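Trainee: dropping a prediction and its sequence here:
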Amino acid sequence: MSTEPWWRRAVVYQVYPRSFADSDGDGIGDIRGILQRLDHIAALGVDAVWLSPVYVSPQVDNGYDISDYQAIDPTFGTLADLDELIEAMHARGLRLVMDLVVNHTSDQHPWFQESRDPASPRRDWYIWRPGRPDPDDPGATLPPNNWSSVFLGSAWELDPVSGEYYLHSFTPQQPDLNWAEPAVRQAVYAMMRWWLDRGVDGFRMDVINLISKPEGLPDAEQGNQLEMVVNDPGLHRYLAEMRREVFDAYPDRTFLTVGEMLAVTPEQAVLATDPARRELDMVFQFEHMDVDHGALGKYDPQPLDLRALKASLARWQEMLAGQGWNSLYLNNHDQPRVVSRWGDDGRYWRESATLLGGVLHLHQGTPFVYQGEEIGMTNYPFARPEDYRDVEAARAYEIATMMGLPEELILGSMARMSRDNARTPMQWDGDAEAGFTTGRSWLPVHQNHLWLNVAAQQDDPHSVLSFYKRLIALRKTEDVITTGSFRLLEPDHARLWAFVRESGDQRLLVVANVSGDPLRLPAGDPFAALDGGRLLIGNYPDGAGDAPGGAEGGAGAEPGVLRPWELRAVYV
């Protein structure tokens, strides 16, 4: 019997519940909506669902500000609804991975409200500090150090109730928990076990590498809190303790633990995911998602340099090989739609959507598919500041305006990079609200839902949806995709993305033309073997590989030439 953990051959589907399916017509997705659409997820062939937060929350940051970890927000339904969802998923062979947000809570959480009293036993559950004297105003104070929050501005907020500052890595409504306090850790572990007892199969841990803060909370050189926190050695002690206290309590079950880690390096990821260290199974890292960020960060987007993107992913493949494990993603609730970001969502929409998905899934690791990615959903044409709901976009607009940047530049950057692009409603059909709701959706539905939707692609063998189903199925049958070594080819080529996967006598060549023009492949090995090889999968109809090995590698194409946005994976 294989001892390989189930998640190594798995594909995970992420559901952002607010935007997935609405069962009651209030314009906001909910758990019963997920139940109604569960057969779509199962039909994809995925193995697990990562569910973004459905806990009770004031929704300042769309549910990532939790005020009760053990209750469901009425916006999304009830605890009984979630229990029914778990049962229905398990009946379909699907596992449920819950979002775990324990770097911070909402400021409305009873723990924080109690901690505002300096005499409270829970005072040390959060990070409170007195202010520093303000040399320019003897009656005022300054924050305890110079850290800035991820959402810009100071990471400290003065609380008028207690007269001290509390730390918040994100918005002021998201105070950081103090993981150095043992009682905090035990409360978190007890909550996690409570969910596992209900049948949950693992956790995606939000910004987990921020939980350990450096002793003394010293100033940062540039004021950037992340440089002081993300690599703090105490993280590994907490993760190992979590493994012992939570997951080891269930010796007959195998869970999935995914840690979202900001500014993490491959070296640090190996420490967190090496099975011998017993911390996490894999991490979400952002290096490859930052390659198009300019000097001013995310909202200073630059044209994609393919060489930087493929080099980043290749480095993670090589560094974690045989030691840790990669997660693979290009889309999630925090990223704009990749077909609009790095593909061509106009003339070559289908080809570029399938190419980007295919290349990613043929790397080693566990792929994550974000809702709508499987049909090639695109960015929404946001045009005005008031169109946005995302707190990050609103703060970015405020800062950019204060800097005096031109309005046209600010709005163009927001339209391209805002997280709201990922959060527009799932496009199920061509009805008025795309089949998402019978009411009016909380974010606008893209007008292209009239043709870009699940129903339109369901029975089309050449659709993006059909391609994703074939792609996902390959992980169950092709050992080379799961276990094979990885070697990047032509790293300096600006349009060609090519690599070889090898396992035993299997040698899979993956080639992709990341451009709208035909591309002649380099001469010599291994490219010379491409046209005579056995096609595993391709994204053009005359070589789509409807069944593994169902077509010759060069079918319908000029020998040695890739068509615009063409992908081929061929055994050579």
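Mentor: Arrived safely.
Trainee: could you use CA atoms for every contact and neighbour count after this?
Mentor: OK.
Trainee: which SS state does the residue sitting nearest the centre point of the chain fall under?
Mentor: Residue closest to the average C-alpha location in the chain (C-alpha atoms, centre = their mean): Asn332, at 4.0 Å. With DSSP: H, G, I helix; E, B strand; the rest coil as the basis, Asn332 sits in coil.
Trainee: dropping in the other structure now:
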Amino acid sequence: MTNPTPNPAAGRPANRPASAWLADAVLYQIYPQTFADSDGDGIGDLAGITEHLDHLAWLGVDTVWLTPCFTSPFRDAGYDVSDYFSVAPRYGTEEDLAALVDAAGRRGIRILLDLVPGHTSDRHPWFLASADDPTDQRYIWADRQTGRFVPSPGKRPGFYLPNFFDFQPALNYGYARGHGEEPWRQPVDAEGPRQNRAALREIMDHWLRAGVAGFRADMAYSLVKDDPDRAETAKLWRELRARLERSHPGAVLISEWGRPELALPAGFHADFFLHFAGRAVTSLWDNGEGMASASWESGPCYFDPQGRGSMAEFVAAWRATGTAVEPGSGAPGAGHVILPTANHDYNRLATGSRTPEQLRAAFAFLLTWPTLPAIYYGDEIGMRFVPGLPDKEGSLLEPTNNRAGSRTPMQWDDTANAGFSTAPADRLYQPLDPDPGRPNVAAQVADPDSVLHLVRRMIALRRSTPALGSHGDVEVLHTGYPFVHLRGGTHLVVVNPRREPAYFAHPGLEGARALEVRGVIATADGVSAEGFGYGIFELSGPAGR
């Protein structure tokens, strides 16, 4: 990009309390392996991210979440950590991370790291030592094979409990119940759990002192075992949150939990709506193509060109969190729900038959709803999910659930390798989207009618209009087609993501001022929406029921 317009929030982020700055955040998730390669080895790196910060600043992003960048054997894309205190050489050095944090801060962007608290790699020195020492309690060991326990790879007899893949041994945070029934069922205050809690505090302190703004906690719900109501797990996180409030008041904790009604009372500032936890996300974006799993709740989605879904499921899920009324007070139990476009584990917005026109309607909704928006890298230009890719670093979970399709290289321009890397094509971490019409940043920057420009305008509108942000209240007027809701009593949002036109009768819209509109007309009697239309209107008078 050339001479981007500055981010209006540019300048080093002030050290405001996390509960204050997070309320206005627009998050952007980067999968470092495939974002930008600065050294030509085919794998993205931290220096590459730094080189492209102007894109994020121009877009209006102010918070970046990096998937794990710690040292790892990368059997699970970095979610198998072998050293929490060093940067993986494929990404660069600690100095490269410091340069990224500094350069981002000068553009008003905070950097969040992905913390993996529940397990390590089986090559972590902690585990290698534990596999040779029968007295070590850092991991969960059994004297016999039961359930998912895996045979010891070392001199220690017995079996260890994995947390996800077999090569990810679970760190021992204790068991909530059944103490004494088996030797491995230790209480949460046993020596091993105490060691691991202390290590977790040390890891967080280390990176917060290095200037990062906080963490996204992977599998945050998984720490204490046999904890059916997650009470002991919640207690652990509340203790960590209280400590952060004292020592790093500007630091944020975001969870991968998928249950905001549990995660926020557990002390997290925010939690994601996720594909594996109910229908909140799948009822919106899942068009039945791309990735699938028997464990996910399925059904028609609202952003379907045939118009087979309803927003009622999503609205009910959002209301059930019980957190949307008063987010961000700073007290455990108050906070934010994050709604992502996609992530490294789930389909992109542009999957299968979904059209670019639908992406516009999706962003019009995402950036006007009172959840915090999270944009997965490339979704702002409509990068598509690429089916049929080979397994890469644990991407294949089930025959129908291959995450590789959401992890392809960022498409910067129309040069070789889409501007991602100067490496030969066969050395890229993942192959490029082979579609010759694939979108790219440079082309969309040059086109003011592009999806990218719409996302930029919508972020700016959200930021300049408090009623459209996370604090503004919402009144849902219609959950069919079009979806119609009122923000702050002053702004009407209309979204019609199906191919056919739709109409909603509603009086009192005289004098409505169009702020961002495509194919929607507001009259004194209601709103008419063309197929794939959307509109945000400022009202001249009350319009709620």
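Mentor: It's in. This is a predicted model, so every value here is computed, not measured.
Trainee: got a TM-score for the pair?
Mentor: Remark: TM-score between the superposed chains equals 0.81 [TM-score structural alignment, normalised by the length of structure 2]; 477 aligned residues with a C-alpha RMSD of 2.6 Å.
Trainee: and the residue nearest to the centre of structure 1? What does it align with in structure 2?
Mentor: When structure 2 is aligned by TM-score structural alignment, the residue opposite Asn332 of structure 1 is Asn343.
Trainee: doesn't Gly405 make contact with that match?
Mentor: No - here Asn343 of structure 2 does not reach Gly405: they are 10.9 Å apart, not a contact under C-alpha atoms under 8 Å.
Trainee: circling back to that earlier point, quick one: the residue nearest to the centre of structure 1 from Arg419 of structure 1, how far?
Mentor: Plainly put, Asn332 of structure 1 is 9 Å away from Arg419 of structure 1 if you go by C-alpha to C-alpha, to the nearest Å.
Trainee: before we move on, back to that, report the contact partners of the match of Asn332 of structure 1.
Mentor: Counting by C-alpha atoms under 8 Å, 6 or more residues apart in numbering, Asn343 of structure 2 makes contact with 29, 376, 406.
Trainee: so which residues of the stretch 101-250 of structure 1 form helices?
Mentor: Ranges of helices within the stretch 101-250 of structure 1 are 110-115, 182-197, 225-229, 234-245, based on DSSP state H, counting those that start in this stretch.
Trainee: okay, these in JSON lines with mean neighbour count and distance to Ala140 of structure 1 next?
Mentor: Listed next are the helices of the stretch 101-250 of structure 1 as JSON lines, based on neighbours: other C-alpha atoms under 10 Å; distance: least, C-alpha to C-alpha, whole Å:
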{"stretch": "helix 110-115", "mean neighbour count": "18", "distance to Ala140 of structure 1": "23"}
{"stretch": "helix 182-197", "mean neighbour count": "16", "distance to Ala140 of structure 1": "32"}
{"stretch": "helix 225-229", "mean neighbour count": "19", "distance to Ala140 of structure 1": "23"}
{"stretch": "helix 234-245", "mean neighbour count": "17", "distance to Ala140 of structure 1": "34"}
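Trainee: and those as TSV, adding distance to Gly412 of structure 1?
Mentor: Putting the helices of the stretch 101-250 of structure 1 into TSV (distance: least, C-alpha to C-alpha, whole Å) gives the following:
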stretch	distance to Gly412 of structure 1
helix 110-115	38
helix 182-197	41
helix 225-229	27
helix 234-245	38
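Trainee: which among the contacts of Asn343 of structure 2 gets closest to Ala98 of structure 2?
Mentor: Lowest distance from Ala98 of structure 2 to those (C-alpha to C-alpha) belongs to Gln29, with 18.5 Å.
Trainee: what do we get in structure 1 for the closest one?
Mentor: Going residue by residue (TM-score structural alignment), Gln29 of structure 2 aligns to Gln14.
Trainee: go on, Arg403 of structure 2?
Mentor: Arg403 of structure 2 maps onto Arg419 in structure 1, by TM-score structural alignment.
Trainee: please list all residues in contact with that match.
Mentor: Neighbouring residues of Arg419 of structure 1 by C-alpha under 8 Å, 6+ apart: 333-336, 390, 392-393.
Trainee: state the distance from the closest residue to it other than its chain neighbours to Leu142 of structure 1.
Mentor: Excluding the flanking residues, the one nearest Arg419 of structure 1 by C-alpha to C-alpha, 6 or more residues apart in numbering is Asp334, at 4.9 Å. The gap separating Asp334 of structure 1 from Leu142 of structure 1 is 32 Å, by C-alpha to C-alpha.
Trainee: coming back round to it: among the contacts of Arg419 of structure 1, who's most crowded?
Mentor: In terms of neighbour count, Pro336 stands highest of these at 25 neighbours, by other C-alpha atoms under 10 Å.
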